[in-house]
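Asker: Whatever this is, show me its structure:
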Amino acid sequence: MNVRQITLRNFRNYSEFETEFTDKVNVIIGDNAQGKTNLLEAVYFMSAGRSFRAKSDRELISFDSDAAYIRADISAGGREQKLEAYLFRQKRRQLLANDVKLRTAGELCGRLRAVLFCPDDLQMVREGAAVRRRLMDSCLCQLRPRYAAALTENNRLLEHKTRILRDHHEKPSLLYTLDDFDLRLAQTGAELIYYRAAYAALLSEKASKIHREFSGGRENLTLTYKTVKTIPDPRKKPAELLPHLQEHLRDHRRAELETGTCLSGAHKDDLEIDIDGIPARSFASQGQARTAALSVKLAEREIHYDDGGEYPLLLLDDVLSELDMTRQNFVLNKIGEGQVFITCCEDGRLKSRTGGKVLHIDGGRLA
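Answerer: As a prediction, this is how the structure comes out:
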């Protein structure tokens, strides 16, 4: 699985850009604010149907333009494919695969898989639950298109329910719709929990093995999936999870009306990270936290490989510079297979250590 070529028009600071990549390691070099991460962002967009740092498509369009274009010529599953994205300021985007329009971003997910590791991910151990939910969502949306559809609907329902809880004092009639929203939230939430529980168990198994190797056998890493308390076993089928979710929603109805916020559901889930049985969020050293984050991301890559028989793209956005030499070497030794993109400001040392193709970016152009 790899991106052979990418074409950009009016995407971020790239007015007209086209380049080919090697199917091994691609080192993207340049000074700060020249477009290294923007190029990585375009590659990631074609795998996930979204940016990893922008909230809307409008942020991806050059300031002096009304539309942007991304084309990725890829090889995946033994097939050559063309993926395209037309982004607009005033109307909805258009996504195409081999000249066929796609209805949703979910239809794009899975055609090209990618694992992203950026500086923010080094904080996944320290930050709140939302960061770790995004970790699960990002991978599962690529692995299971049905999950992506359930997540999109669940997020939409949460927005509507939040407005009802906020506005029902002025518009009491809104409360008549609350039961319907709770039912659909429980149904979509049950699907999310079912997939997350299975994924978390697999991620814990693989990350623990990598972490032991990383730490020289001195530490044991475990990941534990946490969801609503009324669910005794989140690995059950969605139909069996549904009544437990409904019970939790009923128990929290009064508190939700009083606070005007959604207090029950899969949007509160977490993935707890422990090192030697101790919560890493509170007690891990900086080095331990970084090692744990690296282990989780490398484990995510292995899950993709086991599921599809191909390594996903590995996107490393200015991460190696924040790691000591030992951790850098461990990562580089682990990525001998599959296509890799690495952004950095340095040049000679990383090139010699990876043996990869170097692309020097200067002001949105190849230097």
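
Asker: can we go C-alpha only for contacts and neighbour counts from here?
Answerer: Noted.

Asker: in the helix or strand harbouring residue 326, what's buried?
Answerer: Residue 326 is part of helix 325-334 when elements are defined by DSSP states H and E. The neighbour-count check on helix 325-334 (16 or more other CA atoms under 10 Å) flags 327, 331 as buried.

Asker: Remind me what it packs against, helices and strands.
Answerer: helix 286-308 (3 or more CA pairs under 8 Å, 6 or more residues apart in numbering; DSSP states H and E).

Asker: any idea which helix or strand comes after the top helix by length along the chain?
Answerer: The residue-count maximum for a helix in the chain (DSSP state H) belongs to helix 178-214. Moving toward the C-terminus from helix 178-214, the next helix or strand (DSSP H and E) is strand 221-226.

Asker: Can you tell me what sits against that next one?
Answerer: Strand 221-226 is contacted from outside by 196-197, 200-201, 203-205, 207-208, 211-212, 269-277, 292, using CA atoms under 8 Å, 6 or more residues apart in numbering.

Asker: Please pick the buried ones from those residues.
Answerer: 196-197, 200, 203-204, 207-208, 211-212, 269-275, 292.

Asker: how about the strands in the stretch 51-200 of the chain?
Answerer: Assigned by DSSP state E, counting those that start in this stretch, the strands in the stretch 51-200 of the chain fall at 67-76, 79-88, 94-97, 100-102, 114-117.

Asker: want to try TSV for these, with distance to residue 298 and mean neighbour count as columns?
Answerer: Listed next are those as TSV, based on distance: least, CA to CA, whole Å; neighbours: other CA atoms under 10 Å:
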stretch	distance to residue 298	mean neighbour count
strand 67-76	20	21
strand 79-88	26	18
strand 94-97	28	19
strand 100-102	30	13
strand 114-117	9	24
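
Asker: between the ones you listed, which one is nearest to residue 366?
Answerer: strand 67-76 (16.9 Å; CA to CA).

Asker: If you count contacts, what does the closest one end up packed against?
Answerer: Counting contacts by 3+ CA pairs under 8 Å, 6+ apart, strand 67-76 packs against strand 2-11, helix 36-48, strand 79-88.

Asker: would you list these in CSV and tack on distance to residue 20?
Answerer: Listed next are those as CSV, based on distance: least, CA to CA, whole Å:
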stretch, distance to residue 20
strand 2-11, 4
helix 36-48, 12
strand 79-88, 14
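
Asker: looking at the ones you listed, which is closest to residue 340?
Answerer: Residue 340 lies closest, by CA to CA, to one member of these: strand 2-11, at 8.9 Å.

Asker: packing partners for the closest one?
Answerer: Helices and strands touching strand 2-11, by 3+ CA pairs under 8 Å, 6+ apart, are strand 14-20, strand 67-76.

Asker: and this one, so I can compare the two:
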Amino acid sequence: MATKDVTETPEKTQSWAEKINENRSTYMVLGGVILAVVLISFWYTNNLKRKSQRAWALVGAVSSAMSNAQVSDTSLKVEDLNIDAHKLVQQKLGSLESIPQFFRNEATSIDDLHVRKLPEDLRRTVLLKHYKVALQDEIKKSKNTSAAPFLYYWLGNIYFQERNVAEAAKWYEKVINRYPNHFLSAEAEKDMLAANKDQTWLDKQTYDNIENLDDFEANSKTSVQVTTSKGKFTIQLFDKNSKAIENFMSLVNSGYYNGLSFYGISPEKISGGCSLGNGRSEIGKVQAEFQDVYVQRGLVILEQVGNKFGEVCSRISITKKYPYFRGLQRCTILGVISEEDMAIVDSLTGVDVILGVSAKEVSN
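Answerer: Below is the predicted model of the structure:
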């Protein structure tokens, strides 16, 4: 059988070369387009991957903060917080001197302090403020990532924690409308229903009966001015504890506190109101009205009678430092002292005495 000669002639080779040469610019443009598409696809994929990694890292950090007030980023410092969270830390702590040495480590200022070293209740509040802004910023950058529904959902949860039900419902709706088949959609529906149905639902779940000390001072109708050998300070009384306050005022009016010394003085607190000067007297016993409260600087607490839970007496304690060693406490609140007046309290020693206590009405 004869074989077919497939050898190209010089004329054919020249013809192909001419065609390629004639369309060289077209081929170059086409090659450039293909290369550009490949590079753009590569860039987009990697950029999306970076965004997704960053978004998921934020989701993890928010989840940790929401569930147990822990900081997943151990390098996060106060100086790294957004302006609202940073301002809150400065207001609550005042200066580095208000923090026990054990928690300062190598910090030289409040800004240099690691967020994980903050007391639990303050740390939780600060983290929510910080991550609320972080989530809002990340949502603008990571709408197309797999973490997006989680960003929406956690932002809704933060607003829910802050009792901003309307704003929480808005972000829950985004999860429901944009990701109807996502498992978070069912969770968002449940939370939104709870938010719309009962605005106090969150309070009952997480903050039941915990007093907000930032508000009660403004609503107080009574205060007492305590004159000491170092100066005067005012206690805004917590009127809600009517029995305890009435008992305290009867002691004030009888002149019981005049001439009593201070005792139990430490960097954390100072006590007074004991006729024996050692914290063992039980004058003015009365049935207590208790609150769940996060103990904080300037808080004035009526002390219990011995180990008898449910009964307090004339003795009082004033918290001087933000107490790292305490969390949520059940106590009887007498009142609160302003930060300005706490300068007098900080200066008191065991040789100082109460010269007098006088009551006055507060005009709001």
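
Asker: So after superposing, what's the score?
Answerer: Superposed pair, TM-score by TM-score structural alignment, normalised by the length of the second structure: 0.23. Supporting alignment: 138 aligned residues with a CA RMSD of 6.7 Å.

Asker: one step back: orientation of the longest helix of the first structure relative to helix 325-334 in degrees?
Answerer: Orientation check (axes from the mean of the first three to the mean of the last three CA atoms, to 10 degrees): helix 178-214 of the first structure against helix 325-334 gives 100 degrees.

Asker: Enumerate the positions of helix 178-214 of the first structure that are buried.
Answerer: Neighbour-count burial for helix 178-214 of the first structure, counted by 16+ other CA under 10 Å, picks out 181-183, 185-197, 199-200, 202-204, 206-212, 214.

Asker: now the strands for the second structure?
Answerer: Assigned by DSSP state E, the strands in the second structure fall at 222-228, 231-237, 269-272, 286-287, 291-294, 299-305, 308-319, 328-336, 354-361.

Asker: Columns mean neighbour count and distance to residue 36 of the second structure on top of these, output as a markdown table?
Answerer: Formatted as a markdown table, the strands of the second structure follow (neighbours: other CA atoms under 10 Å; distance: least, CA to CA, whole Å):
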| stretch | mean neighbour count | distance to residue 36 of the second structure |
| --- | --- | --- |
| strand 222-228 | 19 | 75 |
| strand 231-237 | 21 | 71 |
| strand 269-272 | 23 | 69 |
| strand 286-287 | 17 | 80 |
| strand 291-294 | 19 | 60 |
| strand 299-305 | 23 | 66 |
| strand 308-319 | 20 | 66 |
| strand 328-336 | 21 | 60 |
| strand 354-361 | 16 | 77 |
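
Asker: export these to JSON lines and tack on distance to residue 141 of the second structure?
Answerer: Shown next, in JSON lines, are these (distance: least, CA to CA, whole Å):
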{"stretch": "strand 222-228", "distance to residue 141 of the second structure": "52"}
{"stretch": "strand 231-237", "distance to residue 141 of the second structure": "47"}
{"stretch": "strand 269-272", "distance to residue 141 of the second structure": "47"}
{"stretch": "strand 286-287", "distance to residue 141 of the second structure": "57"}
{"stretch": "strand 291-294", "distance to residue 141 of the second structure": "37"}
{"stretch": "strand 299-305", "distance to residue 141 of the second structure": "43"}
{"stretch": "strand 308-319", "distance to residue 141 of the second structure": "45"}
{"stretch": "strand 328-336", "distance to residue 141 of the second structure": "38"}
{"stretch": "strand 354-361", "distance to residue 141 of the second structure": "54"}
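
Asker: quick one: which of those strands is nearest residue 254 of the second structure?
Answerer: Closest approach to residue 254 of the second structure among the strands of the second structure is made by strand 354-361 (10.1 Å; CA to CA).

Asker: so how far is residue 6 of the first structure from residue 353 of the first structure?
Answerer: Counting by CA to CA, to the nearest Å, the separation of residue 353 of the first structure from residue 6 of the first structure is 25 Å.

Asker: okay, those two: which has more neighbours?
Answerer: Under the criterion of other CA atoms under 10 Å, the comparison of residue 353 of the first structure against residue 6 puts residue 6 first, with 22 against 11.

Asker: Verify the contact between the more buried one and residue 72 for me.
Answerer: Yes. Counting by CA atoms under 8 Å, residue 6 of the first structure does reach residue 72; the two are 4.6 Å apart.

Asker: which neighbours do these two share?
Answerer: Here residue 6 of the first structure and residue 72 share the contacting residues residue 43, scored by CA under 8 Å, 6+ apart.

Asker: I'd like the next helix or strand past the helix holding residue 326 of the first structure.
Answerer: Assigned by DSSP H and E, the successor of helix 325-334 of the first structure is strand 340-344.

Asker: count of residues packed around the nearest residue to residue 185 of the second structure once chain neighbours are set aside?
Answerer: Nearest non-adjacent residue to residue 185 of the second structure, counting by CA to CA, 6 or more residues apart in numbering: residue 176, 4.8 Å away. The number of residues packed near residue 176 of the second structure is 22, by other CA under 10 Å.

Asker: on that earlier part again, could you point out which of the helices and strands packed on strand 67-76 of the first structure sits nearest residue 157 of the first structure?
Answerer: Comparison of these against residue 157 of the first structure by CA to CA identifies helix 36-48 as nearest, at 21.4 Å.

Asker: what helices or strands is that closest one leaning on?
Answerer: Packing partners of helix 36-48 of the first structure (3+ CA pairs under 8 Å, 6+ apart): strand 67-76, strand 79-88, strand 114-117, helix 129-143, strand 313-317, strand 340-344.

Asker: in the longest one, what counts as buried?
Answerer: Burial within helix 129-143 of the first structure, assessed by neighbour count using 16+ other CA under 10 Å, is assigned to 129, 131-133, 135-143.

Asker: how close does residue 357 of the first structure get to residue 342 of the first structure?
Answerer: 10 Å.

Asker: and what of residue 210 of the first structure?
Answerer: Applying CA to CA to residue 210 of the first structure and residue 342 of the first structure gives a distance of 21 Å.

Asker: returning to that earlier point: the strands of the second structure: which one's closest to residue 125 of the second structure?
Answerer: Closest to residue 125 of the second structure of those is strand 291-294 (CA to CA; 12.1 Å).

Asker: Now do that closest one: which elements does it pack against?
Answerer: Using 3+ CA pairs under 8 Å, 6+ apart as the contact test, the elements touching strand 291-294 of the second structure are strand 328-336.

Asker: Just the angle for the strand it packs on relative to strand 222-228, thanks.
Answerer: Orientation note: strand 328-336 of the second structure sits at an angle of 80 degrees relative to strand 222-228 (the same axes, to 10 degrees).
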